[in-house]
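Colleague: Just the structure for this:
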Amino acid sequence: MKSAAPRGERETRLDRKDGPERSCVVTRTVKSPDDLIRFVVGPDGSLVPDLRRKLPGRGVWASLSAATVTEAIKRRAFERSLKTKVFVSPDLAAMIDGLMLKDAQQALSMANKAGLVQAGFAKVEAMIGSGRCAAVIAASDGAEDGHRKIGQALRRAEFAREEAGLKPRKVPVVAIFAGEDLELALGKAHVIHAALAPGPAAEGFLSRWRRLVRYRTDDAGAVEPDEAAVTDSVDPDSDTTIP
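Modeller: Okay, here's the model as predicted:
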């Protein structure tokens, strides 16, 4: 019987053949790094989430899920995997959520600086009608009437595409930011709605948003990006956004 290859040798082969893969400390499922969160031990001996996967040191990985991170804390899985004493904050799952939200906010700011964001209901409505809207961004604390009107504009645009014989196209509605967060990201006051035009910076923002959605929905993820977007999309059967 052929003996199993040493762990390090196995990882090298995986890296060459399929790209780097790591296993979750809780489920032991082998996944791509894009489907996991990396953690390292910081200089002060505390566990640090390495969202960009660039920090030095031996890494330990958990699935892209707040529930999985919470379970890892409960089981002391990080300490066992690292084989060293490490302080793990009981608020680690919430800390990661905050970091990912801030990362998405910064990415939205970059898209705005690249000229890809239009703020204000009239401009949003016009961009939706033009067919060039990559996403709508709605303040989570905005008025229901505004959400309803955005939903109506999206449905009108979809109906126009159907009438023209074009392929259906779902425009995601990103509702992870409160109004004050949008104001900070865009450098403007009283922002309730904004529209995102296509471009590399816009896709960078949407990628971070999708990742946060997956984290909050317990990696409902192993789904395609367009499916993940449904979490914050306008419900086609109502005049409100899905929270």
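
Colleague: rest of the way, CA atoms for contacts and neighbours
Modeller: OK.

Colleague: Just the buried positions in the helix or strand harbouring Phe159, please.
Modeller: Per DSSP states H and E, Phe159 falls inside helix 144-163. Neighbour counts using 16 or more other Cα atoms under 10 Å place Gly146, His147, Arg148, Ile150, Gly151, Gln152, Ala153, Leu154, Arg155, Ala157, Glu158 of helix 144-163 among the buried residues.

Colleague: Which one of those residues is nearest to Val48?
Modeller: His147 (37.4 Å; Cα to Cα).

Colleague: From Leu154, how far out is that closest one?
Modeller: 11 Å (Cα to Cα, to the nearest Å).

Colleague: Quick check: which element contains the residue nearest the centre of the chain?
Modeller: In the chain, the centroid-proximal residue (Cα atoms, centre = their mean) is Arg211; its distance is 2.3 Å. Per DSSP H and E, Arg211 falls inside helix 200-216.

Colleague: Proceed likewise with the subsequent sequence, for comparison:
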Amino acid sequence: MRLKARSGSRRKEELPANAGPVRCCIGCGARRVQEELTRLVVGPEGGVVVDRRRRLPGRGAYLCGVGCLAAAVKRKAFGRAFRGRAGPVDPSVLGQALESGPVR
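Modeller: Here you go, the predicted structure:
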């Protein structure tokens, strides 16, 4: 069986060469520098929490902002991003945490 080559229809976003690690938003799929995105992890209780300081252990998922949160919930992206380990996701709590701004 022969595999087809992928067409070049998907354009890659232009990112600076030495910008740092690049991550993908689970809501919209945009590729951005890690510092521009908000990291989410599965907390000790099993729920999804915002990791502002980027220090909590475990697998992380990234969001651009509050607008992408609704898209991620609709696409059921949290289950895939955390490989089925994500507990119930409360969009209102996550939305408030995302709107509170960065802590650095």
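
Colleague: Superposed, how do the two chains score by TM?
Modeller: Once superposed, chain against chain, the TM-score is 0.69 (TM-score structural alignment, normalised by the length of structure 2); 86 aligned residues with a Cα RMSD of 2.2 Å.

Colleague: Which helix runs longest in structure 1?
Modeller: Counting by DSSP state H, the longest helix found in structure 1 is helix 92-113.

Colleague: so where is the helix or strand following it in structure 2?
Modeller: Per DSSP H and E, the first helix or strand lying C-terminal to helix 92-113 of structure 1 is strand 117-119. Alignment of strand 117-119 of structure 1 against structure 2: no match, by TM-score structural alignment.

Colleague: Check which helices and strands strand 117-119 of structure 1 sits against.
Modeller: strand 193-196 (3 or more Cα pairs under 8 Å, 6 or more residues apart in numbering; DSSP states H and E).

Colleague: try it again with 10 Å
Modeller: helix 92-113, helix 121-130, strand 135-138, helix 179-186, strand 193-196 (3 or more Cα pairs under 10 Å, 6 or more residues apart in numbering; DSSP states H and E).

Colleague: could those be laid out in JSON lines, adding distance to Asp35 of structure 1 and mean neighbour count?
Modeller: Shown next, in JSON lines, are those (distance: least, Cα to Cα, whole Å; neighbours: other Cα atoms under 10 Å):
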{"stretch": "helix 92-113", "distance to Asp35 of structure 1": "14", "mean neighbour count": "19"}
{"stretch": "helix 121-130", "distance to Asp35 of structure 1": "31", "mean neighbour count": "18"}
{"stretch": "strand 135-138", "distance to Asp35 of structure 1": "23", "mean neighbour count": "26"}
{"stretch": "helix 179-186", "distance to Asp35 of structure 1": "27", "mean neighbour count": "19"}
{"stretch": "strand 193-196", "distance to Asp35 of structure 1": "25", "mean neighbour count": "26"}
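
Colleague: Those into JSON lines, with extra columns for distance to Arg75 of structure 1?
Modeller: Compiled in JSON lines, those are given as follows (distance: least, Cα to Cα, whole Å):
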{"stretch": "helix 92-113", "distance to Arg75 of structure 1": "14"}
{"stretch": "helix 121-130", "distance to Arg75 of structure 1": "47"}
{"stretch": "strand 135-138", "distance to Arg75 of structure 1": "38"}
{"stretch": "helix 179-186", "distance to Arg75 of structure 1": "35"}
{"stretch": "strand 193-196", "distance to Arg75 of structure 1": "42"}
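
Colleague: I'm done for today, thanks for sticking with me.
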